[in-house]
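In: just the structure for this:
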Amino acid sequence: MAPVRILGKVAGFGIWIGGICLLVSSTLIVVDLILRKFFGWSLGGADEISGYVLAIVSAWAFPITLLRRSHIRVDVVYTHMPRRIRIVLDLFAMTCMGVFIGVLTYHAWQVLMDSIAFNAISNTPLQVPQWIPQSLWFAGYLFFLVTIVVLLACSLWLLARRRPREVGGLIGIHSVEEEIHEEVHPESMAAVSPGHQTMQEK
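Out: Now for the predicted structure:
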């Protein structure tokens, strides 16, 4: 589906940028440790920057994890239930996640607004204006919330069009066949766009 594909592209771009930022921050930490060990000198702020990066990258990693249906869920009973009940459970789980992330995003927004209102800066030598990392952090959660809403809307649209099998491929749990295929051919599973039917249902 087009909206899901667009979200997938944005999320994919986000994790690439996040991966680069993690690599850079890790390099800074390594360089800082070497300088401290052998020269008694520190870059200063490497740990602070890595903390910002970790928080921001984590927020931006949630959407792609959801789009690829990689969040851990207990499926001992789920897999033995009829498709209709599985769909109801999937919609319920997605709704609960949406409510939780909605509350989290709201509070993230409040934190950002407070930082802007009070012109907050970090109590460190870098004195980073807090609105800068918090804006990127908030944007990650906001995009995650948008992703949940779009997936819910697309799932309901598929149900209205009487295409329940595709709902499982959009918000359901990976089938055993998919998990086996992902272990054997991880590159092919990574290339699959969200919203496709599961291998079992096909």
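In: hey, let's count contacts and neighbours off CA atoms from now on
Out: Noted.
In: any idea how far the residue most central in space within the chain is from W157?
Out: Compute the mean C-alpha point of the chain, and by C-alpha atoms, centre = their mean the closest residue is F62, 1.2 Å away. From F62 across to W157, the span is 23 Å (C-alpha to C-alpha, to the nearest Å).
In: try F118
Out: As judged by C-alpha to C-alpha, F118 and W157 stand 44 Å apart.
In: of those two, give the one with the bigger neighbour count.
Out: Remark: of F118 and W157, W157 carries more neighbours, 14 against 9, as counted by other C-alpha atoms under 10 Å.
In: one more to put side by side:
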Amino acid sequence: MVGDIKTGPASAGPIFDFGARVTAVLCGTVLTGLVLLVCTEAFLRGVFNYSLGFAEEVTGYCVVFLTFFGASLALRGRAMFQVHFLLDNWPEGTRKWLVRIFALIAIAICILLAWKTKDLTLSSFSRGKFAPTVLRTPLWIPQIVPPLGFSVLGFFLVEQFLLTFSTTRSDT
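Out: Just a heads-up that it's a prediction; the model follows:
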């Protein structure tokens, strides 16, 4: 099996394992901070009728971060939705080519989206834009998450593409 609990996800090399570890640590840290912030906000509102004021803004940023980086880990762990009843009916060689084509198209889309969202981030940075919120967060800070997220997703798509050339795997 490709990525069961005992062996973990298939790997195309140590650079991808390191990237996955870094991504997992970042996701775990952000998720822990998110849970602490939400619990603190709920406690303060329930017990003292007091709000931190910035909790909604920061939790929104955390959710976006977790969406991008969590999707990257799900892709690597082969936990994304797939149309198995179609894919499994194809011969192994055809299936590998379908996965390769999908990976190449998805990599191209990730590059395009990373490039365009990077442009938005740089525009906000150069113009000194701030969020109209309590924290007045410089917009480039939350806007840097999408280009980084698309880059990490593309990184793991490259790994999936490389894995299709592996002879030790029986399924892709």
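In: give me the stretch of the second structure that the helix or strand containing the residue nearest to the centre of the first structure matches.
Out: Using DSSP states H and E, F62 of the first structure sits in helix 46-67. Using TM-score structural alignment, helix 46-67 of the first structure corresponds to residues 55-76 of the second structure.
In: so how far does that stretch sit from its counterpart in the first structure?
Out: After superposition onto the first structure, stretch 55-76 of the second structure sits on average 1.4 Å from its aligned residues (mean C-alpha distance after the TM-score superposition for the first structure).
In: mind giving me the packing neighbours of the helix holding F62 of the first structure?
Out: helix 2-39, helix 131-160, helix 164-171 (3 or more C-alpha pairs under 8 Å, 6 or more residues apart in numbering; DSSP states H and E).
In: helices and strands around the first one, which ones?
Out: In this structure, helix 2-39 of the first structure packs against helix 46-67, helix 131-160, with contacts taken as 3+ C-alpha pairs under 8 Å, 6+ apart.
In: still on that earlier bit, in the helix holding F62 of the first structure, what counts as buried?
Out: For helix 46-67 of the first structure, the neighbour count (16 or more other C-alpha atoms under 10 Å) marks 46, 49-50, 52-53, 55-57, 59-64, 66-67 as buried.
In: next SSE downstream of that helix?
Out: Immediately after helix 46-67 of the first structure, counting by DSSP H and E, sits helix 83-117.
In: which residue in the first structure lines up with L139 of the second structure?
Out: So, by TM-score structural alignment, L139 of the second structure is matched to Q130.
In: for K116 of the second structure, same thing?
Out: For K116 of the second structure, the aligned residue in the first structure is H107 (criterion: TM-score structural alignment).
In: count of neighbours near the closest residue to G45 of the first structure other than its chain neighbours?
Out: Closest residue to G45 of the first structure apart from its sequence neighbours, by C-alpha to C-alpha, 6 or more residues apart in numbering: L126 at 6.3 Å. Neighbourhood size, L126 of the first structure [other C-alpha under 10 Å]: 13.
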